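> Structure of the sequence below:
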Amino acid sequence: MPLLAVDVGAGTQDILLYREDVPLEGSTKMVLPSPTLLIAGRIDRASLQSLDVFLEGPTMGGGSSTAAVMRHLKAGLKVYATPSAAATINDNLDRVAQMGVTIQEEPPAGAERIYTGDIDIPVLEEAFGLFDLDLPEDIAIAVQDHGFSPDRSNRLVRFEHLTEAIRAGGRIENFAFREPPKTMTRMLAVKEYLEPHGHKSILMDTGPAALFGAAMDPCFVDPGLIMNFGNGHTVAAILSEGRITALFEHHTSSLDPQKLRHFVSGLCDGTLNNSDIFDDGGHGAFIECVPGRLRSTLATGPRRDLFLQSGALKGAVAAAPAGDMMITGCIGLMEAWSRKDVLWR
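Here you go, the predicted structure:
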């Protein structure tokens, strides 16, 4: 059966159309600007035209789009949003209103309407249709979900979910969902969007998707250390016998070679504490157990060269499963999809 795998990041959305009759390395692939960058660009163009904006659609990843909202408000222009779109900015809608966003269901006259969402099926159908390709029924999507946290740090809530998955077994199926937890509002928004379009979905977080995808590279020797250097976040994990047994997550922009070396050393020898990462502005660290000796170190992600070239990671190899680093997360999604019978129980 064919599969559409979509890895939605802070900078890009990486798309793989897998078909059993096509060699994986020859599969149809696209690397496109991420949805949050697209929304940010539309808001910025409205700002240049001195137009108010009305955001409507599902909750999605923020980052660039939220920054564009703040620029728009600072310019003295108005931002209106439906409750679901406003939750992209902050789970606490009272805080969103305090920022200056007017929350309402109907668009005001004259405002530029901007549609939110982490995936756009009609656009993908049109893009693939240009090459006589149909979208498959099964879609696997990775988004970075911080979890619903109106009154707590979303860094805490996000890492609690990752920790729970490791404690539940740490295997890929512990990080993949047919029915996401109710607190994972971004995953739920994607699932609820896809259902009326007739698609069955598997949802994952982008970090674990990239880690398990990189483990499919022939250079990975178990047990090993895998690091994904994303545009927004860096996640490092120890994988042993198909399980993530230790992990930390930080913001890529907050890391330098010396700091990275220190955190990786603590992860590998089991001395890294959650507070070491969280107090530095990252998400956290959790160590269940570490093997005595690691046999491989792999780095993936669009920012990996910044750290590979620095010499901070001795002996590290650049991972490129299926010959393409940019679809590492998609390969992880494929691996989760291959176990869909477990998820469909």
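> For the rest of this, base every contact and every neighbour count on C-alpha atoms.
Noted.
> which residues in the stretch 151-300 of the chain form strands?
Per DSSP state E, counting those that start in this stretch, the stretch 151-300 of the chain carries strands over the ranges 176-177, 200-205, 224-229, 233-240, 243-251, 284-287, 296-300.
> Arrange the ones you listed in TSV, one row each, with distance to residue 86 as further columns.
Shown next, in TSV, are the strands of the stretch 151-300 of the chain (distance: least, Cα to Cα, whole Å):
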stretch	distance to residue 86
strand 176-177	25
strand 200-205	21
strand 224-229	29
strand 233-240	23
strand 243-251	24
strand 284-287	27
strand 296-300	33
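> Tally up the residues packed near residue 109, please.
8 (other Cα atoms under 10 Å).
> oh, I was asking about residue 71
16.
> just checking, what packs against the helix or strand hosting it?
Element membership for residue 71, per DSSP states H and E: helix 64-74. Here helix 64-74 touches helix 35-48, strand 79-81, going by 3 or more Cα pairs under 8 Å, 6 or more residues apart in numbering; DSSP states H and E.
> highest average neighbour count across these?
Mean neighbour counts were compared across those using mean count of other Cα atoms under 10 Å; the top stretch is strand 79-81, at a mean of 25.
> Can you name the secondary structure element that comes next after that one?
Counting by DSSP H and E, what follows strand 79-81 is helix 83-86.
> So what touches that following helix?
55, 56, 57, 58, 59, 60, 93, 96, 103, 104, 105, 116 (Cα atoms under 8 Å, 6 or more residues apart in numbering).
> Go again with 6 Å.
56, 57, 58, 59 (Cα atoms under 6 Å, 6 or more residues apart in numbering).
> Likewise for stretch 3-15?
So stretch 3-15 is in contact with 16-18, 29-34, 136, 138-143, 231-232, 329-330, going by Cα under 6 Å, 6+ apart.
> Give me the buried entries from the residues you listed.
Buried subset of the contacts of stretch 3-15 (neighbour count, 16 or more other Cα atoms under 10 Å): 16-18, 29, 34, 136, 138-143, 231-232, 329-330.
> Please flag which of those sit within helices.
By the criterion of DSSP state H, membership of those in helices covers 329, 330.
> Tell me the one among the buried ones among the contacts of stretch 3-15 nearest to residue 272.
residue 232 (21.7 Å; Cα to Cα).
> ok, the closest one - contacts?
10, 251, 252.
> again, but for residue 202
Contacts of residue 202 by Cα under 6 Å, 6+ apart are 140, 177, 178.
> I'd like to know which of those residues is nearest to residue 198.
Distances from residue 198 to the contacts of residue 202, taken by Cα to Cα, are shortest for residue 140, at 13.6 Å.
> Following up with a second sequence; could you model it the same way so I can compare the two?
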Amino acid sequence: MHILVVDIGTGTQDILWFDSTRDPENCLKLVAPSPTLRVAAQIRQATAARQPLLLSGVLMGGGPSAWAAEDHHKAGLPIWATAAAARTFNDDLEAVRRDLGIEVVSADEAAALARRSDMAHVVLKDFDYAVIAQAFAAFGLTLQPDAVAVAVFDHGDAPPAVSDRQFRLDYLAARLQTDSRLSTFAFPAAAVPPIMTRLQAVVDSARAEVSAPLLVMDTAPAAVLGAWDDPVVRAHPSALIANVGNFHCLAFQYLDGHFVRLFEHHTGLLTQETLTGWIERLAAGSISHAEVFAGHGHGAVVLDSAPVGLDFVAVTGPRRALLNGGRLPVYPAAPHGDQMMAGCFGLLRACADHFANWRDEIVHAVDNGQGVSLW
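Sure, this is the predicted structure:
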């Protein structure tokens, strides 16, 4: 079987063409610019050309694209956007108008604006199947996936009076209290919770281009789940695994192969010393949601506060070097020999949990026929 696996971050989108007849190390891979970087480049091109800007499409990851839109506004240039596209920058459309000068328009108004010869039109979406298929086609491969799996980071659609950070942690806690396996953060297309609007936007984009079964998942749990495919990590059933992303840092503590607690913070607010401190408190079982939240992080989820010896810390993510040279016993996880593909292999493990008819084939291929148990 073939699964197109795409882990979408802020800096890169990491793409795996999983072929169950090959060893994982021989599956085809791409590490390409992230969708938000591509969109930012298109917006900045319009700014340089002094063009008015129309944004359509769906909600997607922000960061670089939002900064580019802000600079376009500061340059005194107009921006129009459909409501779905505008929510990329803020779920509150009034805040989008106020902060970025974006005029929200209907689909019909957007179609009329797109016909203007002077208009720069940028389509927003995290998952662009056509672009990925074209990339592989350049190497002579025609994609015909049996399934598609995509990971993005989703804050969720918090009500106006609720903190985005608190809303995110409430969601993480609710999922883990129901099912402590990290595949609890993965959903077949028809089962995405309504509050997870970025995951739903991926589903909407994918459904317009590909009919294969689709699974969507949160990025950090995917990376941590994938880290377990590294045999060194697997040999430490009480590992602490940290995914240090460009924007968000999550660390998961295990005890005898079972998840017991986590914390989530903003990477940009962390130094080596502060991150080390949080990790030490996580291992000790003394971490609390309130203290992480008070430090402008998202918070913590504690299912079990039993202390765990801090003798092994596996790290993934593009900013994992933040922990280099410190006092923690850090190990850079490289599942199947590739640090960049941790999220993709985690997505494959989630596919095995959610697509029962393919479970044995996926597990056999990823474990190379050894039948290794999963945490």
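> How many residues are close by residue 199 of the first structure?
Going by other Cα under 10 Å, the residues that sit close to residue 199 of the first structure add up to 17.
> Tell me which residue of the second structure matches up with it.
Here residue 199 of the first structure is matched to residue 212 in the second structure, going by TM-score structural alignment.
> swap in residue 186 of the first structure?
Residue 186 of the first structure maps onto residue 198 in the second structure, by TM-score structural alignment.
> Residue 309 of the first structure - how many residues pack around it?
With other Cα under 10 Å as criterion, residue 309 of the first structure counts 10.
> Adding neighbour count and secondary structure as columns, could you present the contacts of helix 83-86 of the first structure in a markdown table?
Putting the contacts of helix 83-86 of the first structure into a markdown table (neighbours: other Cα atoms under 10 Å; DSSP: H, G, I helix; E, B strand; the rest coil) gives the following:
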| residue | neighbour count | secondary structure |
| --- | --- | --- |
| 56 | 22 | strand |
| 57 | 19 | coil |
| 58 | 25 | coil |
| 59 | 25 | coil |
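> okay, these in JSON lines with distance to residue 79 of the first structure next?
Shown next, in JSON lines, are the contacts of helix 83-86 of the first structure (distance: Cα to Cα, whole Å):
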{"residue": "56", "distance to residue 79 of the first structure": "11"}
{"residue": "57", "distance to residue 79 of the first structure": "14"}
{"residue": "58", "distance to residue 79 of the first structure": "16"}
{"residue": "59", "distance to residue 79 of the first structure": "16"}
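> closest to residue 275 of the first structure among those?
residue 59 (29.6 Å).
> how much space is there between the closest one and residue 273 of the first structure?
32 Å (Cα to Cα, to the nearest Å).
> same check, this time on residue 203 of the first structure
29 Å.
> Also residue 201 of the first structure?
35 Å.
> Residue 247 of the first structure now?
For residue 247 of the first structure relative to residue 273 of the first structure (Cα to Cα), the value is 11 Å.
> Neighbour count: these two, which is higher?
Neighbour totals were compared for residue 247 of the first structure and residue 273, and residue 247 leads with 28 against 16 (other Cα under 10 Å).
> got a list of what whichever residue in the second structure pairs up with the more buried one touches?
Residue 247 of the first structure maps onto residue 262 in the second structure, with residues paired by TM-score structural alignment. By Cα under 6 Å, 6+ apart, residue 262 of the second structure lies in contact with 251, 252, 300, 301.
> Please point out which of the residues you listed the first structure shares.
On the basis of both residues aligned by TM-score structural alignment, their matches' Cα atoms under 6 Å, what survives of the contacts of residue 262 of the second structure in the first structure is 251, 252, 300, 301.
> The equivalent of residue 128 of the second structure over in the first structure: neighbour count?
With TM-score structural alignment defining the correspondence, residue 128 of the second structure maps onto residue 120 in the first structure. Residue 120 of the first structure has 14 neighbours, counted by other Cα under 10 Å.
> what about residue 120 of the first structure, distance to residue 78 of the first structure?
Counting by Cα to Cα, the gap from residue 120 of the first structure to residue 78 of the first structure is 26 Å.
> And for residue 312 of the first structure?
46 Å.
> Also residue 125 of the first structure?
Distance from residue 125 of the first structure to residue 78 of the first structure, by Cα to Cα: 33 Å.
> neighbour-wise, which of the two wins?
The residue with more neighbours, out of residue 125 of the first structure and residue 78, is residue 78; 19 against 14, by other Cα under 10 Å.
> so what's the more buried one closest to, chain neighbours aside?
Nearest non-adjacent residue to residue 78 of the first structure, counting by Cα to Cα, 6 or more residues apart in numbering: residue 52, 4.8 Å away.
> do residue 104 of the second structure as well
residue 81 (5.0 Å).
> who touches the one you found in this structure?
Contacts of residue 81 of the second structure (Cα under 6 Å, 6+ apart): 54, 55, 56, 104, 105.
> Buried ones among the kept ones among the contacts of residue 262 of the second structure?
251, 252, 300, 301.
> and the closest residue to residue 92 of the first structure other than its chain neighbours, what element?
Closest residue to residue 92 of the first structure apart from its sequence neighbours, by Cα to Cα, 6+ apart: residue 150 at 4.4 Å. Element membership for residue 150 of the first structure (DSSP H and E) is empty, with no helix or strand holding it.
> sorry, back to before: could you measure from the match of residue 247 of the first structure over to residue 166 of the second structure?
In terms of Cα to Cα, residue 262 of the second structure sits 14 Å off from residue 166 of the second structure.
> try residue 289 of the second structure
10 Å.
> corresponding residue for residue 237 of the second structure in the first structure?
By TM-score structural alignment, residue 237 of the second structure lines up with residue 222.
> show me what contacts residue 222 of the second structure?
343, 346, 347.
> Same check on residue 360 of the second structure?
Residue 360 of the second structure neighbours (Cα under 6 Å, 6+ apart): none.
> can I assume it sits in a strand?
No: looking at residue 360 of the second structure with DSSP: H, G, I helix; E, B strand; the rest coil, it is helix, so not inside a strand.
> if I read this right, residue 52 of the second structure contacts residue 119, doesn't it?
Yes: counting by Cα atoms under 6 Å, residue 52 of the second structure does reach residue 119; the two are 5.4 Å apart.
> what about the two, which has more around it?
The neighbour comparison of residue 52 of the second structure against residue 119 (other Cα under 10 Å) goes to residue 52, with 21 against 16.
> What distance do you get for the more buried one to residue 2 of the second structure?
Taking Cα to Cα, one finds residue 52 of the second structure at 42 Å from residue 2 of the second structure.
> Thanks a lot, see you next time.
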